[in-house]
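Trainee: Dropping a prediction and its sequence here:
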Amino acid sequence: MGSEVYPVCLPCEEESTMYLIKWIFTTVRREIETALRPLGLTSPQSQTLYILAVSPGVTNTDLERLLLIDKSSVTSLVNGIVKKNWAIRKSHPEDARMKQIYLTEEGLEIHKVAERTIVAIKSSVGETLSVGESETLRGLLKKILRDYHPEDTRV
């Protein structure tokens, strides 16, 4: 750290907050993707397995909202994890047109390995800032998000 080479950008972007946020996100995501590759997992698959582990029975619509991706991307993602036998679809008890998604035993095991890997990467990133600095940064980022999504009470 400290001697990173930033990607080529316009001079006016070098000190842009949004550019720095994007660059940090991209860097951490690449580290996570590199660590997950030997497990046969992508970052979106890992995120989906996590959601299924903490919220068994979610639907495609739930995943669209939680993963911030569109309907066709969710369909492809779910088809992929079902094909790998990491999840199964079951009919919704109240609406047969909807399917609920559940982890299989194999999916739960791969999720646990992936989660340990990601926690290790994120904790090393977290060592850069003090607890107070982290809290301040999260507060500032939430403030920016509220400007874009004032109706969202989660922010």
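Mentor: Cool, got the structure.
Trainee: Please make it C-alpha for all contacts and neighbour counts, starting now.
Mentor: Noted.
Trainee: Look up how far Glu33 lies from the most centrally placed residue in the chain.
Mentor: Nearest to the centroid of the C-alpha atoms of the chain, with distances taken as Cα atoms, centre = their mean, sits Gln47, at 4.7 Å. Taking Cα to Cα, to the nearest Å as the measure, Gln47 and Glu33 are separated by 11 Å.
Trainee: Included below, for side-by-side comparison, is a second structure:
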Amino acid sequence: MATNSNLTARGGETERSNLALGRLGDFVGFRLRRVQNQLSRKFAAANADMGLRSGLFSSLAIVAANPGISQSELSSEVGLDKSVTVTIIDELEKYGWAERRRSPDDRRRHALYVTPEGDRQLDRLFARMEEVEGAVLHSLTEAEHQMLNDVLDRMYDAVVREL
């Protein structure tokens, strides 16, 4: 059964909410989205000086981890519509953080690569992400954190298999 441990941010302070989750509390998707929304909001606030669009950081990080990835592979991995992914790649190129190159294997597709400037920005963004998530993850032990990652990875694999 769902418990009510809702915390909300109001006026820069966090307080316990008296709102019940009701039946939504029984669904993992809602609980995951609720945490993700709060972390995204805090990450966006931490990076307001950069004016980053949603999805830009994760896309850049995936490209860095997978040099030569195609636009469609990136779109699939980050869960964004292909047209949104193209816009994000355009923006990454505009910032000078990534570049498209013709794939050596298939001239019809673009391979994506992070530039040295993109690597510098990733270091900066990951440091900020560590600050944002560190404030939340301190409530978990290292074993719980690892278990959470393992469970989330298994859930992701199950969802992708269903598609």
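Mentor: The structure has been received and is ready for your questions. None of the values given here were measured: they were computed from a predicted structure.
Trainee: Do you know the score for how well these two fit?
Mentor: For these two chains in superposition, a TM-score of 0.79 is obtained (TM-score structural alignment, normalised by the length of the first structure); 151 aligned residues with a Cα RMSD of 2.8 Å.
Trainee: The residue nearest to the centre of the first structure pairs with which position in the second structure?
Mentor: Under the alignment by TM-score structural alignment, Gln47 of the first structure pairs with Ser58 in the second structure.
Trainee: Name all residues that make contact with the closest residue to Leu56 of the second structure other than its chain neighbours.
Mentor: Of all residues beyond its chain neighbours, the one nearest Leu56 of the second structure is Ile88 (6.0 Å), with distances taken as Cα to Cα, 6 or more residues apart in numbering. The contact partners of Ile88 of the second structure, by Cα atoms under 8 Å, 6 or more residues apart in numbering, come to Arg53, Gly55, Leu56, Ser59.
Trainee: now that we have these, which one has the most neighbours?
Mentor: In terms of neighbour count, Ser59 stands highest of those at 21 neighbours, by other Cα atoms under 10 Å.
Trainee: Checking my notes, it in a helix, right?
Mentor: Yes: under DSSP: H, G, I helix; E, B strand; the rest coil, Ser59 of the second structure falls within a helix.
Trainee: Ser64 of the second structure and Pro116 touch, don't they?
Mentor: Careful, residue 64 of the second structure is Ala; it's not Ser. No: the pair Ala64 of the second structure and Pro116 fails to qualify as a contact (Cα atoms under 8 Å) at a distance of 10.3 Å.
Trainee: Among those two, which residue is more densely surrounded?
Mentor: Between Ala64 of the second structure and Pro116, counted using other Cα under 10 Å, the more crowded position is Ala64 (19 against 12).
Trainee: just to revisit the earlier point, with distance to Arg124 of the second structure and secondary structure added, can I get the contacts of Ile88 of the second structure in CSV?
Mentor: Conversion of these to CSV gives the following (distance: Cα to Cα, whole Å; DSSP: H, G, I helix; E, B strand; the rest coil):
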residue, distance to Arg124 of the second structure, secondary structure
Arg53, 16, coil
Gly55, 16, coil
Leu56, 14, helix
Ser59, 15, helix
